[in-house]
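Student: Next comes the sequence, and after it the predicted model I'd like to discuss.
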Amino acid sequence: MQITTTLNLDAAERAEICAILGCTDPDLNTRLNSVLGASISEYLSMFRGQKVLKRGSDILEYRLLLLVETAFNGVIPDERTVSSLFQTTLTESRSLIRAVISKYQYQLKPHVERTLSAALTAANRQNNAQDYTVVINSQNVIDELNKALADIDGSLSPVAKKKGSVSTYEISPSSYNRLCAKFGVQPRP
């Protein structure tokens, strides 16, 4: 079903929303339509009695789940993205993402795996004697990678922050190769 709506936004409002959503003005309509799909799904679930949520935290968790499935194309967002949309601190956003991953773990399993695969695909190294490095802006992604490593073999080295960096992480070659095998990612040399 196609639903059409009209929003009256002035130039300043459009610019502000573009900055929050991380898009350009020509892309704003497409981005808002993806968010609109999540909000309509939320209302329809409520109308039909499928998701009658009473607590604020439950509502926020369900909204984030719907956004992951629609607006974020099945990728778990980082804390800064969630903070900009939900008006929360980074710590609150980290907790919200963690709660959603835990509460909806079976529903989100393919999305979490897709997110972890993307992180592994982005990893690289300068030469065969070094660890792989990757920039990851989400502590939850690091936690999920380390949880996967623990499930594979508890003796593997964890994904760890590179000394002196803000969000660059190091992955030992043995851990990287085992993670790639688990998530079906072609390892980089």
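Tutor: Alright, I've got the coordinates.
Student: When you work out contacts or count neighbours from here on, use the C-alpha atoms and nothing else.
Tutor: Fine.
Student: Quick check: the gap between Ile17 and Asp10.
Tutor: 11 Å (C-alpha to C-alpha, to the nearest Å).
Student: Use this one as the comparison:
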Amino acid sequence: MEIKFNIDIEDSEQELLKTVLHCNDTDLEDQLSKIARSSFEENRKMIIGQKIFTRGRDIIEYRLFNLIKFYFDSKIPEEQRICDLFQITATEARAYIRSIMSKYQYDLRETIKESLKEQVLNITKEEGDEDYKLSIQNQYFKDELNRILGNMDTSLPIIEKERGTISTYIIKESSYQRLCAYFEIDIEPENNEEP
């Protein structure tokens, strides 16, 4: 079924929407269509009696769940994106993420796995550095990667914030190797041979 509708949005509101949604004129319609799809799903489930909530928190959590599915293309968003959309603090965003990751863990199983794998794929190591580094914009990722490491081997070093940085984390070689194995990521062997 295809559903379409038109909406009038003032220029000043369009500018604000582009700022909050981190998009330009070209992408705005697509971004709003994804949000409309998410909202429709929320209301459709309510109308047919599958998702009827009485607490405001449950409604917000289900709304975030639908936004992850339809607006964020089945990826766990950065905490700041949730803050922007819901007009909440980083602490509140973190709490909502933790809650829906638990409450909707089976529905989001693939989303969580792919989002975590993407984080591991973004781990880098500068030449001459002993440790690997990762910029993490969502505390959930760090906590979940540490949980995975702990489940594999409690002696593995945890992922820790780099001193003096806002969101850069340090990953030791042994932990990096195990995360790559867990997510079935091929690691290119380092070439130590002299030319």
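Tutor: The structure has been received and is ready for your questions. Quick caveat, the model's predicted, so the values are computed rather than measured.
Student: TM-score of the superposition?
Tutor: The TM-score (TM-score structural alignment, normalised by the length of structure 1) is 0.96; 189 aligned residues with a C-alpha RMSD of 1.2 Å.
Student: Who has more neighbours out of Ile17 and Asp10 of structure 1?
Tutor: Per other C-alpha atoms under 10 Å, whichever of Ile17 of structure 1 and Asp10 has more neighbours is Ile17, with 18 against 8.
Student: counterpart of that one in structure 2?
Tutor: Aligned counterpart of Ile17 of structure 1 in structure 2: Leu17 (TM-score structural alignment).
Student: List the contacts of its match.
Tutor: For Leu17 of structure 2, the contact set (C-alpha atoms under 8 Å, 6 or more residues apart in numbering) comprises Leu28.
Student: Are we agreed that it is in a strand?
Tutor: No - read with DSSP: H, G, I helix; E, B strand; the rest coil, Leu17 of structure 2 is helix and lies in no strand.
Student: Count the residues that sit near Leu66 of structure 1.
Tutor: The burial count for Leu66 of structure 1: 20, using other C-alpha under 10 Å.
Student: residue boundaries of the helices in structure 1?
Tutor: Ranges of helices within structure 1 are 11-21, 28-47, 56-69, 79-86, 90-103, 105-122, 139-152, 173-183, based on DSSP state H.
Student: closest to Tyr132 of structure 1 out of those?
Tutor: Nearest to Tyr132 of structure 1, of all the helices of structure 1, is helix 173-183, at 6.6 Å by C-alpha to C-alpha.
Student: For the residue most central in space within structure 2, give me its contacts.
Tutor: Structure 2 has Ile76 as the residue nearest its centroid, 2.2 Å off, counting by C-alpha atoms, centre = their mean. Ile76 of structure 2 makes contact with Ile68, Thr111, Ile112, Ser115 under the criterion C-alpha under 8 Å, 6+ apart.
Student: for those residues, which one is nearest Met152 of structure 2?
Tutor: Nearest member of those to Met152 of structure 2, counting by C-alpha to C-alpha, is Ile112, at 17.8 Å.
Student: what about the closest residue to that closest one other than its chain neighbours, distance to Phe5 of structure 2?
Tutor: Nearest residue to Ile112 of structure 2 in three dimensions, chain neighbours excluded: Ile76, at 6.9 Å (C-alpha to C-alpha, 6 or more residues apart in numbering). As judged by C-alpha to C-alpha, Ile76 of structure 2 and Phe5 of structure 2 stand 28 Å apart.
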